[in-house]
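Q: Sharing a sequence plus its predicted fold:
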Amino acid sequence: MRKLAPIILAFVLFLSGTKAHADQIVLIHGYLGEAYSWQASGVVPILESRGWPLADLLLPNPPWILPVQRPDTAKAPAAKHTVHLAQLPSLAPLALQAVILEAELQQLGRAHPGQEMILVGHSAGGVVARLALIRHQLPPVKALITIAAPHLGTPRAESALDAISDPWPLEVIKEFFVGGPYPLLRESSGLLFDLTRPFPGSLLFALNNTPHPDIRYISLIRSQPFAFGDTLVPGFSQDMNQVPALHGKSQVTLIPGDHPLHPGDGWALERILRELTKPQ
């Protein structure tokens, strides 16, 4: 029996170590998106097909965590690492979204104590995740992956603000007759201001010059023929290495396509997540 004791102890330590190193992958949508954008785009189905099951939806209010409903005949696949979808008010200013994301991640951390998180943010969701990170109120985070995120803002936000800056009564006339995206842009004017190119005193300027946690940073940058970036966000703005506080700290991966999420993001994420979660 004494000879078996070291073997039993080693086995117990192995099992406890396996549990402690499980990672929770949190997908954070962007402007005009929602949690299920990750499913509709094909990203979640690809991750699930490769062994990264979707576990639940993170809500900004109680019950906070809503388990995914599966058909009675379908069992949730057993997996060490699971995927969670964060739901945010995508028209709200960045700071408000960051506070809500922080609350959701704290609830997730309580549900999975001792486990690390990998945050994945698309578009403005990547900036929201960075803003939450620098507040240092989150459970342990291993890495941040951003997809087509406007870390240095976008001229498109400035153009949108110009379009809704008409004086009264022209503003009222436009709102009544034009419709379309005009009311939507007005409702999200605070967010659009946050996403303008950084200048002293702006939120992005402060964020980009604030020390960030010492974790892994990975920038997924859109690429077009003969150019980096997409129709909404320039390529250099999608690169976290261009952020003064993160200069030289981000891994870069180029993903062909335009700004919206697409299946190529799922395949790229699967490769990156496999590398981030492999046993050390």
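A: Arrived safely.

Q: Going by C-alpha atoms from here, please, whenever you check contacts or count neighbours.
A: Will do.

Q: Do a quick rundown of the helices in the chain.
A: 4-20, 37-40, 43-49, 94-111, 124-133, 155-163, 170-177, 182-187, 189-194, 203-208, 263-277 (DSSP state H).

Q: Show me what the fourth one is in contact with.
A: Spelled out, it's helix 94-111. 58-60, 64-65, 86, 88-90, 115, 127-129, 131-132, 137-139, 191, 194 (Cα atoms under 8 Å, 6 or more residues apart in numbering).

Q: Now the buried members of the residues you listed.
A: Buried subset of those (neighbour count, 16 or more other Cα atoms under 10 Å): 58-60, 64-65, 86, 88-90, 115, 127-129, 131-132, 138-139, 191, 194.

Q: what's the distance between F11 and A20?
A: Distance, F11 to A20, using Cα to Cα, to the nearest Å: 14 Å.

Q: Please list all residues in contact with the closest residue to S250 other than its chain neighbours.
A: Nearest non-adjacent residue to S250, counting by Cα to Cα, 6 or more residues apart in numbering: Y217, 4.6 Å away. Y217 is in contact with A143, L144, I145, M240, K249, S250, Q251, counting by Cα under 8 Å, 6+ apart.

Q: neighbour-wise, which of those residues leads?
A: M240 (28 neighbours; other Cα atoms under 10 Å).

Q: and here's the other structure:
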Amino acid sequence: MKKLMLLITIIGLVVVRAANADVLVLVHGYLGTAQSWAESGTLDRLYQRGYRQVGIYGYSPQGMVYQRLGKPDAARPVYAVNLPSQAPIVIQADWLAAFLRDIGKRHPEQAINLVAHSAGGLAARMALVRHGALGVKHLITIATPHFGTGRAIQALDATNNGGMFGFVKSWLVRRSTGDALYATVLQSRGVLFDLTPPIPGNLLFWLNQQPHPDITYTSIMRTGTFYMPGDQVVPPLSQDLNRVPALAGRVKTYSMAEGHLLTPADGDLIGNLLATGATTRKSP
């Protein structure tokens, strides 16, 4: 009888642990995809910690697309999303909000940890500002341009073909970059405007003043070393979410001597940050 009770207790603990495990949602950056986390080695490090990818969310003209990869009742379920990364941040945010709502329906008792790379961090913040917490308890941004990047200004200028000699400029830039890259940047002008440094009237100026949900915020900054120049896409200070007026004093910030792209070390840091244990989802 004692052995039977012990077995029942152990099974009960395992079930409770699985039921209460947090959900991890991964958001890529500009020109990334849901596969960016696997291709960079980040997902492999998370797998070593017991996380398992169970699904991928995407978008289509017909609406949301879901690809199941595993059982959603995995001990540490992971979802990756595909966003229209060349579209304005608001459009990306609304898609992300739809994905998070659907994930919430699949895991009604579990909290969501949202991890976003680069411009995906702005889409994540915009989703939370426009739609509320959506079941998210922790937002982690990696190399996100919370205060914009001069690279966006350069790209916009390079593809601005207005004026008397615009066609000449267009020809010169195409010759230098190649038609494919030029077309990609030209199609991205909507999001590039959103990635310019905050000034009155633009998106980042507005977003950085807005109230954000009462959840945990963490920003991971890419900094250089004597041997490594660091992030050449987004200045380190722009990545510091704690400098955002609406979140000042509420953000934990960590520095990594890496470039802008995702690395396996990101998986280790994400795992460490989330190792504090599972949390039951708060009521809206």
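A: Thanks, I have the structure now. None of the values given here were measured: they were computed from a predicted structure.

Q: Any chance you could compute the TM-score here?
A: The TM-score (TM-score structural alignment, normalised by the length of structure 1) is 0.86; 268 aligned residues with a Cα RMSD of 2.9 Å.

Q: so where in structure 1 does stretch 98-117 of structure 2 end up aligned?
A: In the comparison with structure 1, stretch 98-117 of structure 2 aligns to the range 103-122 (TM-score structural alignment).

Q: buried ones in that stretch?
A: Buried-residue list, stretch 103-122 of structure 1, by 16+ other Cα under 10 Å: 103-109, 112, 115-122.

Q: Pull the distance from it to the chain's centre.
A: Distance of stretch 103-122 of structure 1 from the chain centroid (Cα atoms, centre = their mean, to the nearest Å) equals 12 Å.

Q: got it, and stretch 236-249 of structure 2?
A: Stretch 236-249 of structure 2 has its C-alpha centroid displaced from the chain centroid by 16 Å (Cα atoms, centre = their mean).

Q: Now do the end-to-end distance for that stretch.
A: 18 Å.

Q: How about stretch 200-220 of structure 2?
A: For stretch 200-220 of structure 2, the end-to-end distance is 26 Å (Cα to Cα).

Q: what number of residues lie near the counterpart of L161 of structure 1 in structure 2?
A: Residue pairing (TM-score structural alignment): L161 of structure 1 is matched to L156 of structure 2. Neighbour count for L156 of structure 2, taken as other Cα under 10 Å: 19.

Q: Can you give me the separation between V12 of structure 1 and P150 of structure 1?
A: Distance from V12 of structure 1 to P150 of structure 1, by Cα to Cα: 46 Å.

Q: Which one of these two is surrounded by more residues?
A: Applying other Cα under 10 Å to V12 of structure 1 and P150 shows that P150 carries more neighbours, namely 28 against 12.

Q: shouldn't that one be in contact with R130?
A: No. With contacts counted by Cα atoms under 8 Å, P150 of structure 1 stays clear of R130, the gap being 11.4 Å.

Q: Quick check: the gap between the residue nearest to F236 of structure 1 when sequence neighbours are not counted and I272 of structure 1.
A: Nearest residue to F236 of structure 1, sequence neighbours excluded (Cα to Cα, 6+ apart): Q242, at 6.8 Å. The gap separating Q242 of structure 1 from I272 of structure 1 is 21 Å, by Cα to Cα.

Q: who has more neighbours, these two?
A: Q242 (17 against 14).

Q: Relative to structure 2, which residues correspond to the single longest strand found in structure 1?
A: Assignment by DSSP state E gives strand 216-224 as the longest strand of structure 1. Matched against structure 2 by TM-score structural alignment, strand 216-224 of structure 1 falls on residues 216-224.

Q: Can you give me the buried ones in that stretch?
A: So, applying 16+ other Cα under 10 Å, buried residues of stretch 216-224 of structure 2: Y217, T218, S219, I220, M221, R222, T223, G224.

Q: Format the residues you listed as JSON lines; extra columns: distance to L31 of structure 2.
A: Below are the buried residues of stretch 216-224 of structure 2 laid out as JSON lines (distance: Cα to Cα, whole Å):
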{"residue": "Y217", "distance to L31 of structure 2": "24"}
{"residue": "T218", "distance to L31 of structure 2": "23"}
{"residue": "S219", "distance to L31 of structure 2": "21"}
{"residue": "I220", "distance to L31 of structure 2": "20"}
{"residue": "M221", "distance to L31 of structure 2": "20"}
{"residue": "R222", "distance to L31 of structure 2": "19"}
{"residue": "T223", "distance to L31 of structure 2": "22"}
{"residue": "G224", "distance to L31 of structure 2": "23"}
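
Q: Quick check: the two most widely separated of those residues?
A: Pairwise distances across the buried residues of stretch 216-224 of structure 2 (Cα to Cα) peak at 23.0 Å, for the pair Y217 and G224.

Q: can you tell me how far A143 of structure 1 sits from Q224 of structure 1?
A: 26 Å.

Q: give me every residue that touches the residue sitting nearest the centre point of structure 1.
A: The structure's structure 1 has its C-alpha centroid closest to G121; by Cα atoms, centre = their mean the separation is 1.7 Å. Neighbouring residues of G121 of structure 1 by Cα under 8 Å, 6+ apart: L27, I28, H29, G30, V127, V128, A129, L144, I145, T146, I147, A149.
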